[in-house]
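Enquirer: no FASTA, just this:
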């Protein structure tokens, strides 16, 4: 049995046509006009159990609609769908007991209660007895390092602390499949890395299937083995992350700050994207041409480097490159 199976899955919304002008607006109240909008168009996708899949695309591509159908929140209008051998639309309650969800901008915790109380309430919802609840909370508290703020109201936690509690809450009932929608959004570099390591460890030790959407290329690089890119409701690319790295994630951005004005040396594979008075610069590095370590060494040799930061290009740029390359093919 596969974790997720879809065949020609589609979702069409009925949208009201926006009227322009006072007279048209009045007529629209009496005789509204409607159009059909295809949010998801014939997606066929298989995800193996224990797989870590990145599901990416620009805003409005249909990612959220697709995930909501997988979770049983929305009913598909076309195609076939199976999640953990269940029909999400018809067996939503059974499915909810076997999946976990983390939405970076929406909380499943009660903001005015300590996280430990939210865990207790969730345990009751998932029909976990008290003894087992205490065992799992203790295990997750140690794994996620929640001890210092477990009894603090969620509204008083930092974003990083809250996200750690969110991920822990999603794992309380030991789900077989975990949906992660922007789990590291708004977090600093250290907390992001900690969250990634925890997710990877859960997959490694428990075989939890992970379905990830993210605008952070580092999430995809470090967590997933396969990436699916969609646009306008359809699949544009389905490839291994290794291929994604070699074909589309081969560029890095370096922000460097000098104590005194410096001239950036000309290097093959390195483009100066922006420069500010010789003391600050952003460089785009093609790692297939010039290793990132070599560039760092050459920059250090210029003298008086105060700070160097390495970043990935924005996900929007990566997706645009994918669309451009696939269109040529």
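Expert: Everything's here; your move. Please read all numbers here as calculations on a predicted model, not as lab measurements.

Enquirer: C-alpha only now, for contacts and for neighbours.
Expert: OK.

Enquirer: what helices or strands is the host helix or strand of residue 197 leaning on?
Expert: Here residue 197 sits within helix 189-206, counting by DSSP states H and E. Contacts defined by 3 or more Cα pairs under 8 Å, 6 or more residues apart in numbering; DSSP states H and E place helix 189-206 against helix 217-223.

Enquirer: show me what the helix or strand containing residue 320 is packed up against.
Expert: Using DSSP H and E, residue 320 falls within helix 315-328. Helix 315-328 sits against strand 234-240, with contacts defined as 3+ Cα pairs under 8 Å, 6+ apart.

Enquirer: quick one, the strand it packs on and helix 315-328 angle?
Expert: 100 degrees (axes from the mean of the first three to the mean of the last three Cα atoms, to 10 degrees).

Enquirer: residues of strand 234-240 that come out buried?
Expert: Neighbour-count burial for strand 234-240, counted by 16 or more other Cα atoms under 10 Å, picks out 234, 235, 237.

Enquirer: ok, which stretches of the chain are helices?
Expert: For the chain, applying DSSP state H gives helices covering 22-30, 63-71, 92-96, 115-125, 130-144, 159-170, 189-206, 217-223, 241-247, 292-301, 315-328.

Enquirer: and the first one, what's buried?
Expert: Buried residues in helix 22-30, counted by 16+ other Cα under 10 Å: residue 28.

Enquirer: same check on the shortest one?
Expert: Within helix 92-96, the residues that qualify as buried by neighbour count (16+ other Cα under 10 Å) are residue 95.

Enquirer: in addition, the following structure is provided for comparison:
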């Protein structure tokens, strides 16, 4: 039998170039087999991944609840009579923190070691006027400047002198109209003198920190321009710091003396002085002259004008503040 097989193939010879074809065909066939195996493995992996995902999606669509909630919220995003996405900012739009996407994977949207759900928040001030300082106030520049007819003086007074002789006072000006207006300037402080007060020895200066009038408010509290609503008021305060007392007035009435009478002849006194006469003291100090200073304030529009009088004032300095909110 073996001999027959050998005799059958004994005359067969390989064709020309058969060996070269085998050298290239065998590696090519092996590469095709590897590709087929890799493709089959990939198909198996893909099938094993896709099937659970499809089952999860199908289960989620079948069990959708009308009370689902967004991550980071405690309120439902949908429900009976409420459209989905109703929670969040105004108009149902949900606001996101600027760093909400920081550290997320660009493809999956998940954070390392955490869930892939978005973290969002609602604006705490949306729809709440208190959260945005809802006082209705606007910058003073948005209102017209106050007219003289809109302002009225509600008080003008000077207090009693303190231990150092300093006198503090204030002018209070109110909006007497029915519309708001803006106080754009500090107004004018001036003075009038009477009696022994010396106008050349009186000056008006702005109050600054560390000056001779520590009882006045700090300059940082001054506000210009200032929005003045109806029935609201502002103040301008001042301090009188004397640099001495009023000068002395005229001399006091001189003393009266009673001399003894003589009867003539010898020049000797006729007798003891009449009874009821006593010697008077001479050289008494003169009384200080009377003087006063009247401090005036004129509001920035040119009116109204208020006045406060300081008695027993002849020379010194008037320290003034700017506009202080009342």
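Expert: Looks like it came in fine. Note that the coordinates shown come from a computational prediction; the quantities given were computed from them, not determined experimentally.

Enquirer: what's the TM-score once they're superposed?
Expert: TM-score for the superposed chains, counting by TM-score structural alignment, normalised by the length of structure 2: 0.14, backed by 77 aligned residues with a Cα RMSD of 6.8 Å.

Enquirer: circling back: switch the helices of structure 1 over to JSON lines; also include distance to residue 283 of structure 1.
Expert: Output for these, formatted as JSON lines (distance: least, Cα to Cα, whole Å):
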{"stretch": "helix 22-30", "distance to residue 283 of structure 1": "51"}
{"stretch": "helix 63-71", "distance to residue 283 of structure 1": "32"}
{"stretch": "helix 92-96", "distance to residue 283 of structure 1": "46"}
{"stretch": "helix 115-125", "distance to residue 283 of structure 1": "43"}
{"stretch": "helix 130-144", "distance to residue 283 of structure 1": "36"}
{"stretch": "helix 159-170", "distance to residue 283 of structure 1": "29"}
{"stretch": "helix 189-206", "distance to residue 283 of structure 1": "20"}
{"stretch": "helix 217-223", "distance to residue 283 of structure 1": "18"}
{"stretch": "helix 241-247", "distance to residue 283 of structure 1": "19"}
{"stretch": "helix 292-301", "distance to residue 283 of structure 1": "10"}
{"stretch": "helix 315-328", "distance to residue 283 of structure 1": "15"}
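
Enquirer: tell me which of the ones you listed is the most buried.
Expert: The highest average neighbour count among the helices of structure 1, using mean count of other Cα atoms under 10 Å, belongs to helix 159-170 at a mean of 22.

Enquirer: which secondary structure elements does that helix sit against?
Expert: strand 99-103, helix 115-125, helix 130-144.

Enquirer: run a quick neighbour tally on residue 37 of structure 1.
Expert: The number of residues packed near residue 37 of structure 1 is 11, by other Cα atoms under 10 Å.

Enquirer: so residue 170 of structure 1 sits against residue 103, correct?
Expert: No - using Cα atoms under 8 Å, residue 170 of structure 1 is not in contact with residue 103, being 10.1 Å away.

Enquirer: which residues are in contact with each of these two?
Expert: Counting by Cα atoms under 8 Å, 6 or more residues apart in numbering, no residue touches both residue 170 of structure 1 and residue 103.

Enquirer: could you look up the next helix or strand downstream of the stretch of helix or strand residue 53 of structure 2 belongs to?
Expert: Assigned by DSSP H and E, residue 53 of structure 2 belongs to helix 18-62. Counting by DSSP H and E, the next helix or strand C-terminal to helix 18-62 of structure 2 is strand 151-158.

Enquirer: just the buried residues of that following strand, please?
Expert: Quick answer for strand 151-158 of structure 2 (16+ other Cα under 10 Å): 151, 152, 153, 156, 157, 158.

Enquirer: what about the residue nearest to residue 203 of structure 2 when sequence neighbours are not counted, how many residues close to it?
Expert: Nearest residue to residue 203 of structure 2, sequence neighbours excluded (Cα to Cα, 6 or more residues apart in numbering): residue 317, at 5.0 Å. Neighbours of residue 317 of structure 2 under the rule other Cα under 10 Å: 17.

Enquirer: is it true that residue 317 of structure 2 touches residue 191?
Expert: No - using Cα under 8 Å, residue 317 of structure 2 is not in contact with residue 191; the gap is 10.8 Å.

Enquirer: thinking again about what came up before, tell me who's in contact with the residue nearest to residue 203 of structure 2.
Expert: 202, 203, 204, 205, 240, 241, 242, 243.
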